[in-house]
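# I would like to see how this sequence folds:
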Amino acid sequence: MTASDQKRERFAAASNEDVLETLHSRVEGLSSAEATARLTQYGPNRITRAKQQSQLKIFLKNFISLMAILLWVSGLIAMLTGTPELGIAIWLVNIINGCFSFWQEFQAKKATDSLMAMLPTYTQVYRDGQLQQVDATQIVPGDVFELQAGNAIPVDARLLEATSVQVDQSALTGESVPESKFVKYDPGEGEFAESNLVYAGTSIGAGTAKAVAIATGMNTEFGQIASLTQQQTKSASPLQRELNRLTKQISLIAIGIGLAFFIAAIFFVHYPAAKAFIFALGMIVAFIPEGLLPTVTLSLAQGVQRMAKKHALVKDLNSVETLGETTVICSDKTGTLTQNQMTVNHIWTRDKTFTISGEGYVANGKVKKDGQVITYRDDSDLNKLITVAALNNDTTVEQDEAGTPKILGTPTEAALVIVAQKAGFDVAAAVAAAPRLKEFPFDSERKRMSTVHQHDAHTLSICAKGSLSDTLSQCTTIADDGKIRPLTDDDRRAIDAANRHYAVQGLRSLAVAYREIPAAADQAAQVDALTIETAEQDLTFLGLTIMADPPRPEIYDAIEKCHHANIKIIMVTGDSTLTAKSIAVKIGLTSDKARVVTGTELDAMSEADLQEALRGEIIFARVAPEQKYKIVSTLQKNGEIVASTGDGVNDAPALKKADIGVAMGVTGTDVAKDAADMILTDDNFASIVSAIEEGRTVYANIQKFLTYILTSNMPEAFPSILFLFSRGLIPLPMTVMQILTVDLGTDMLPALGLGAEKAEPGIMHQPPRKRTAHLMNKHVLWTAFAWYGLIASLISTGAYFFVNVQNGWPSVPLAASGTVYARATTLVLGAIVFSQIANALNCRTKTVSVMRFGIFSNHRIWFGILFEIALFAFLAYTPGVQALFNTTAITAADWLFLFIIPIPIFLIEELRKYLVRRMAKTIN
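Got it, this is the predicted structure:
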């Protein structure tokens, strides 16, 4: 037993007087002076977040990635070798990209921080013997405070008084069913089950209580778990690792080619070493995609924006791409797969069954008997059952301004209120007509709740509800077709059979019973004398209310998408094995053959056994949130990329351990949100699937614009190859500044347009890519260099000779300077730009025809195309700029030549895609 467990048990088992003495407190609370002194001693009652990096460090980290370092070095070398304008341009790229990355992450953090809301703002605390409204952060150990339905609990506390208290502890335990709390000590089953202790981060579902604070802030159970979570470090995302790998690959390729060209320039062309170095630097610049980092960053940022519209807030840009790799989703059930709205869908009585339509908290549903819509007035048994359920109820359901139901109480009791409304029953009128005189709250021992009401001047009604076995054991009669008769063994067998019938379907049953007794002359004394034993006897069994938490309507399509995408979904819930499996099978998450493992069984399993079990169909039920960590880490050891959902503080370690931690934005605690990579603003599993689809799309788009960016490297390098192999007879057809113009100018906006491309059809019908798959794979290299790049190289080289032929070559030597040379290099630049126009369109799809995809559907690409044409014209016709970039005005014939270039390139690629599709169809 841990020190924390021992402390809890000590406070739970002690008497009220001993607890107050230990805390040096009193029933009437602390004085203001004592509270002030203790606030100094213990500090404010708040969960402190892990020490955050300074904004300066966060800002600077965007300038020290491998690619950024490579660009800093390239810029420095350019400056040292006499081309300061080249160096400045390269450095500006780094600065702009780093600032943009910082701004995007800063905005994401602001959006996340705005969701962080855990502790209540004010609490009713006894100070100086008076009940005062105190800021929750000012509560100290020993403070005595009051709680009522709807209140969040601000501290760990021991109950001093309690009336019908139900506490939602799902933030700590993951269990969706509220826990009953009372002053009498009962250790309960499982962690945080002590009957007279309540915990920070949980909330009161029903009842009222007075409690004394035993721990505040980081000393609460909530705070201790948060502290452990904050000590964990998050490893680099797959995209970060992949970009680092890509940078190393490109660096080695560029430096290797630069070194080869340096040697060749010295020995083939007989350049001096300094001039050969400048020449080699040009080749390095040609093969380093300077625009890759800003394009990747902007593409991820666009993905973040699209996800936000689909209710998924991503905190870290790199997490967008990681989603696309996800192979397993560990998902909660309540509120994520289901609506977290307990709903009565059947009412069973001895002689008939009623079906209730309308899922969730929909008050306009209908009650049907034998398919016919009825009201409670149409059947006396139904009338009585609904009346008893409405009276024996501490929950109210109100509508807010938007028409959304607001529950003050427990989901189970709310379901009974709603079913009464569906039957046309006036709950408020019934409560007013039969005032409550006494209550025997629900407790975990007898599993019943009873209330005593004034039926009329001469009669008292005792209304009861609870678990079937514990309620039926107190019944001696049964309501049958409007009559009351003795309860027989056949009746008991029929009731048990009905209960089993619904239990197999994963439905929960609640028994309803009542008793009427004559009112005595001294009614007050009679009621006061009633005990649980005397009240809850000789009850009349009315029937069963059958309820379930219905699946979200969109969950079916979302799960089907996951199955097509080979993404495994594992339900991890605190609910019962029967309920968990029934829901899993119903929504298509697993087959009926799935293995169900409980939390107790999970603790007993070895790592090897768990690894093997996780390879098959499996459901985890009755597990504590902290056990998710073991599940997630074991899946990762199996080589899976894991997304895990959670909302409670105990979920935080698993959220941080997972490759993608997904916190609930509506019901989630701030510790869970802080640990997660993504926050769902609608708590909906379908939003995770949409985010995964977006992640896959982002990765595909990164490959598309990587292909596009690398394509221009080939025609940029080809002129230098001609220069070398001709031993300098062919002057350099393209200058270093012109190369940089393509990399940082004309290529950028079309590349960003590719980053915003919609998903190709069937992207969720493909399995997750393997961890061994890389951004720069054989397909990318082949397409960029040997296909698109080769075509563009031939065309741009042809453009160079096209100008020289017009000016007398081969009779006249190739121009190495002057107007003809400037026009030739300008046309080479133009040929690359217009080849890239076709390549931008071609890269939009891998196999699908762009015409079918919608040639004008991506407006950003067309804006980029217009921009690069305008930029080329600006460089060609602007005095002053011409000298810097070695350009000049071109003729109308040159423009005609350039505008023709994209047409054959686009059509040739469309033909290739058509042949690929036809071959794939033939094979299949």
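# for the rest of this, base every contact and every neighbour count on C-alpha atoms.
OK.
# for the stretch 201-350 of the chain, which segments count as helices?
All helices of the stretch 201-350 of the chain, identified by DSSP state H, counting those that start in this stretch, fall at 221-230, 238-267, 273-287, 292-309, 317-325.
# switch those over to JSON lines; also include mean neighbour count and distance to residue 696.
JSON lines is the format used below for the helices of the stretch 201-350 of the chain (neighbours: other Cα atoms under 10 Å; distance: least, Cα to Cα, whole Å):
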{"stretch": "helix 221-230", "mean neighbour count": "21", "distance to residue 696": "29"}
{"stretch": "helix 238-267", "mean neighbour count": "18", "distance to residue 696": "12"}
{"stretch": "helix 273-287", "mean neighbour count": "22", "distance to residue 696": "27"}
{"stretch": "helix 292-309", "mean neighbour count": "21", "distance to residue 696": "10"}
{"stretch": "helix 317-325", "mean neighbour count": "25", "distance to residue 696": "4"}
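# for residue 542, find the nearest of the ones you listed.
helix 221-230 (42.4 Å; Cα to Cα).
# got a list of contacts for the closest one?
Contact with helix 221-230 is made by 4, 47, 49-50, 156, 172, 199-201, 217-218, 649-650, 652-653, 656, 671, 675, as judged by Cα atoms under 8 Å, 6 or more residues apart in numbering.
# let's see which of those end up in strands.
Mapping the contacts of helix 221-230 onto strands (DSSP state E) picks out residue 156.
# PyMOL command for the buried members of the contacts of helix 221-230?
Those of the contacts of helix 221-230 that count as buried under 16 or more other Cα atoms under 10 Å are selected in PyMOL with:
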select buried, resi 47+156+172+199+200+201+217+218+649+650+652+653+656+671+675
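# let's see which of the contacts of helix 221-230 end up in helices.
Members of the contacts of helix 221-230 lying in helices (criterion: DSSP state H): 4, 172, 652, 653, 656, 671, 675.
# give the contact list for the second one.
If you count contacts by Cα under 8 Å, 6+ apart, residue 172 has them with 192, 201, 202, 222, 625, 648, 649, 650.
# could you point out which element follows whatever helix or strand residue 865 lives in?
Per DSSP states H and E: residue 865 is located in helix 859-877. Counting by DSSP H and E, the next helix or strand C-terminal to helix 859-877 is helix 881-885.
# also this sequence, please, to line up against the first:
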Amino acid sequence: MSILVSVYPSHEEDIGLHKVEDFTLDTRHLEDLVSIPKNPKRLADLGGVKGLADKLNVNLDEGLPVHMIMTEESNLRIKRYGRNILPDPPQDSLWSMIIDALKDETLIILVIAATISIILGALKWTSHDPKTGWIDGVAILVAVAIVTMVTSINNYKNQGRFLELNKKSADKQVKLFRGGQQMLVSIFDVLVGDVLVVDTGDIICGDGVFIEGHSLVCDESSLTGESDPVKKGSPENGMDPFLISGSMVQEGFGRMLVTAVGVNSLNGRIMMSLRTEIEDTPLQEKLGVLAERIGKFGLAVAALMILITVPKYFITKKVNDEPITAASVSDITQIVVGAITIVVVAVPEGLPLAVTMALAYGMLKMFKENNLVRNLASCETMGGATTICSDKTGTLTQNVMTVVAGHICKPFDDVDYNLRYVVPASIQTILTDGICVNSNAYEGTNSKGRTEVVGSKTEGALLQFTKTFGADYVEVRKRLHVEKLYPFSSARKRMGVLVTLDEQHVRLYVKGASERILEACDSYLDADGNIQPLGADAKEVYEKAIFGFASDTLRTIGLAYKDYKKAEYDYEEADEPNFGLTLVGILGIRDPLRPEVRGAVRQCQGAGIVVRMLTGDNIVTAENIARKCGILQPGDISMDSFAFNKMSEAELERVIPRLRVLARSSPLDKLRLVNKLKDMGEIVAVTGDGTNDSPALKQANVGFSMGISGTEVAIAASDVVLLDDNFASIVRAVLWGRNIYDSICKFLQFQLTINIVAVTVAFVGTIYGNGKSPLTGVQLLWINLIMDTMAALALATEPPTPDLLERPPTGKDSPLITRTMWRNIIGHAVFQLTVQFVLLYIGTDIYNNFVHEKIIKDSVRHYTIIFNTFVFMQLFNEINARVLGNKLNPFRGIFANPIYVTILFITVVIQVLFVTFGGEVTSTVPLGVYEWIGCVVTGFFSLVVGLLLRMIPIKEPSYLKNHGKFETSPLLDGANKYGSVD
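Now for the predicted structure:
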């Protein structure tokens, strides 16, 4: 049946060379094809898969043309069917952020009070001086506008940074056919009509229909609600042909024709309806609570100040026999404005802003260092990690697999073309056919046009090995007809494929973990290629070969086969046999260690982080590699999955503190270990690349997936993607995680000092002075701008230093403000308050000893000196805030952060302009040279005070459990010096 649908006229005009007949379907006619419930009748009406392909102008064998990016045809398809990308989520405009910022209750009250102050100050009968009475109110409004603009602009930029990183996290490579070639392209470039290759562990990136495949089973529970996996196949065979975007391939592999992408796909429509805002991280929430509490304290202080100051004003008027005039209304308004300003300064809205800025900056830097953060909270969590459970392949090793030795009929340790004369010709076909057909890997072209192995690196190494015998995997796969696939199972540690041998026979090829394959064999191929019974002596030879390869840190792979009569083997129902196989041989594959791994492991250990290796290798290989990495040291223990599973929970709790290697580990083993570590109070990071790793990745405090070798399921379950699959990148993530946490702590101790001092000076100065605060509303708002925004930006962009990895991790129960931070906060607050009150009450006497023009107490000049000194104490204290703990040198690496230096310089320049040219707007007057020197020198003493404070020894309590505790278990009796249990 042919369906002809007209194209919109505007499309014809845009397309130019293409005609209406180029496509006979558009999105409206494909929406109900892959839907819930599924619509097989619709597919039949379209002529089945072949008819659908014809209507989409695609060849099912060749796929779309090779060059389909930014071409006229691709543009046509995009206009007709859409791109495989969801539109950006709604973003707040800068204007809306400004409006939201102005909705703050304290700012609203301040704006209202300032407006009333302007009106009263401009009226003759309510103002002491109508010509200047309105200035204070206008200045406050301008200051509010500046604070609001700076905060909103920062938030707007951070929003853009997060959006950019989210786009990068969504981009990945997928496999498809174009021009008859298998190639890798970006998921964003997948088009309707593409022939997509799906494999075990893939998350399907668009709706489509089944073309061909083997044992293809998908998990559609997250979309359909059906818990049972769905087998995919041809509708002629009564199977489900529809593949739904967002579903996961549990088993098998195959090809599908893409019929809907992006917002037109089923998953795209669901995702668009479920979009939510980014949630705050735990630290942001914790700081939000702290900010709220401090704000309530400031509100209480402001209310108390009004309750004391207003009655005092009228009492003073009465005592001095002064009349209460209309101008008194303006005076009371100024008191209220001052009180509200205290609330504005007291509320540390810069705390959540500092977290956001630190996270945004840290995430961008981490991306440049091959860590793509998918979950904001993981940035701060990683800094507190106490243990890392790492995979071996690709993370600790280079994932450059090469067959270097083996035992096929006879041992060999040199792989070259002479090997074809060593291995009997009679079994070379069995060897190469088994490897080529029992594999999902292939040589493909990536988006940059380079040829590379796509799929398992181990399978890639085996395919390269077959070239030694002149085999071509493409020819082998075309020649052999696959009857049934047995996908790799982490439980069985092997995979198999059943192929047609001739009209009467089928052959099962199996490969997998060498010990498991050896156990399933009852015969082997001898030196002449003849089948012999696998007796105890022959078995011992192969066991020694496996042990020898493993001792040389080689991964060992076993190869076997078995022939069956078709009539005797029901391959539609039978499971892969566990016995009776014929052993072809054992291959040893070398995957060199990454050269930087040993140093990275040493850094982790120096940082108080325990590194554990979880691998599918046998225990001998695992131990040797772990020793070379520095993971396994004398006194540590290693064990395999069998011993691990025999242990009770109580025994595990005693053994785990010294467990460093878990060999032949299964996904359930990894998950059990992660859960147990968490129960013991550890903060656990886990690495994984396979679909079977996803439960552990999800359960861990921080999950690291592999950007190169990782499956889509593993990436979706993780918090951070290692773009280079390198363990050293995890160390960088730890470094940045700790740096982000430290940046927030630095800002916290800096801000709380200002909170305490500013509120106290304004309150005490107003109560015990002449009823007027020495720090005006405009001045307090300028201090607030320094404190909340500029300091947040300066301290949040501090780069990490190596000494962050020279201390133990922060315990999850440790307080946000440590003892050393309280020492610094209280110490600097006492110093600054002392200086401020000395200046307030006897400052004029001190300054009048060396200035030419006498300073009158409580004059504008007097208060300008107090304000100027206060700001410079904060500027020098901002340098103190660069260090935490007892480090003595706050200038170390200061020029490594140009943002910090620039902000410090800009703040000084603005302060000079503020004081010198502010006049009545800022309630300041120009100061003389000696007065400037006095303010700067007094502020400089903050550095001296900071040095003295850091010399006071403070010992932080340990919030980490004793991870070195180790008790023996009956299962460990007879363990070697490394505690090996197998």
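# so after superposing, what's the score?
Remark: TM-score between the superposed chains equals 0.66 [TM-score structural alignment, normalised by the length of structure 1]; 798 aligned residues with a Cα RMSD of 6.4 Å.
# returning to what we had before: dump the helices of the stretch 201-350 of structure 1 to a markdown table, plus distance to residue 766 of structure 1.
As requested, these are exported to a markdown table (distance: least, Cα to Cα, whole Å):
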| stretch | distance to residue 766 of structure 1 |
| --- | --- |
| helix 221-230 | 35 |
| helix 238-267 | 19 |
| helix 273-287 | 32 |
| helix 292-309 | 20 |
| helix 317-325 | 11 |
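# these: which one's closest to residue 803 of structure 1?
Shortest distance between residue 803 of structure 1 and the helices of the stretch 201-350 of structure 1, using Cα to Cα, is found for helix 273-287: 23.2 Å.
# ok, average deviation of that closest one from structure 2?
Helix 273-287 of structure 1, aligned to structure 2 and superposed, deviates on average by 3.8 Å (mean Cα distance after the TM-score superposition for structure 1).
# show me the contact partners of that helix.
74, 78, 81, 250, 253-255, 257-259, 261-263, 265-266, 710, 713, 716-717, 720, 735-736, 739-740, 743.
# centre of the chain to it, how far?
Here the centre of helix 273-287 of structure 1 is set off from its chain's centre by 47 Å, with Cα atoms, centre = their mean, to the nearest Å.
# just stretch 99-109 of structure 1 next, same as before
Per Cα atoms, centre = their mean, the displacement of stretch 99-109 of structure 1 from the mean C-alpha position of its chain is 19 Å.
# next, the buried residues of that stretch.
Judged by neighbour count (16+ other Cα under 10 Å), stretch 99-109 of structure 1 contains these buried residues: 100, 101, 102, 104, 105, 106, 108, 109.
# repeat for stretch 718-732 of structure 2
Buried residues in stretch 718-732 of structure 2, counted by 16+ other Cα under 10 Å: 718-732.
# out of those residues, which comes closest to residue 910 of structure 2?
For these, the residue nearest residue 910 of structure 2 by Cα to Cα is residue 732; the value is 37.0 Å.
# excluding chain neighbours, what is closest to the equivalent of that closest one over in structure 1?
Here residue 732 of structure 2 is matched to residue 690 in structure 1, going by TM-score structural alignment. Using Cα to Cα, 6 or more residues apart in numbering and skipping residues adjacent in sequence, the residue nearest residue 690 of structure 1 is residue 310, 7.1 Å away.
# for the helix or strand that contains residue 112 of structure 2, which helices and strands make contact with it?
Residue 112 of structure 2 is part of helix 105-122 when elements are defined by DSSP H and E. Using 3 or more Cα pairs under 8 Å, 6 or more residues apart in numbering; DSSP states H and E as the contact test, the elements touching helix 105-122 of structure 2 are helix 135-170, helix 327-346.
# distance to residue 419 of structure 2 added to the ones you listed, as CSV?
As requested, these are exported to CSV (distance: least, Cα to Cα, whole Å):
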stretch, distance to residue 419 of structure 2
helix 135-170, 45
helix 327-346, 79
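# contact partners for residue 657 of structure 1?
With contacts defined as Cα under 8 Å, 6+ apart, the neighbours of residue 657 of structure 1 are 234, 629, 632, 633.
# helix, strand or coil for the last one?
Remark: residue 633 of structure 1 carries the secondary structure label helix [criterion: DSSP: H, G, I helix; E, B strand; the rest coil].
# ok, back up a step: so which of the helices of the stretch 201-350 of structure 1 gets nearest residue 583 of structure 1?
Across the helices of the stretch 201-350 of structure 1, residue 583 of structure 1 has its closest neighbour in helix 317-325 (25.4 Å, Cα to Cα).
# how many neighbouring residues does residue 91 of structure 2 have?
By other Cα atoms under 10 Å, the residues close to residue 91 of structure 2 number 12.
# against which helices or strands is the helix or strand where residue 602 of structure 2 lies packed?
Element membership of residue 602 of structure 2 [criterion: DSSP H and E] is helix 597-606. Taking 3+ Cα pairs under 8 Å, 6+ apart as contact, the helices and strands that helix 597-606 of structure 2 lies on are strand 610-614, helix 619-629, helix 727-768.
# most tightly surrounded among the ones you listed?
Of these, the one with the most neighbours on average (mean count of other Cα atoms under 10 Å) is strand 610-614, at a mean of 25.
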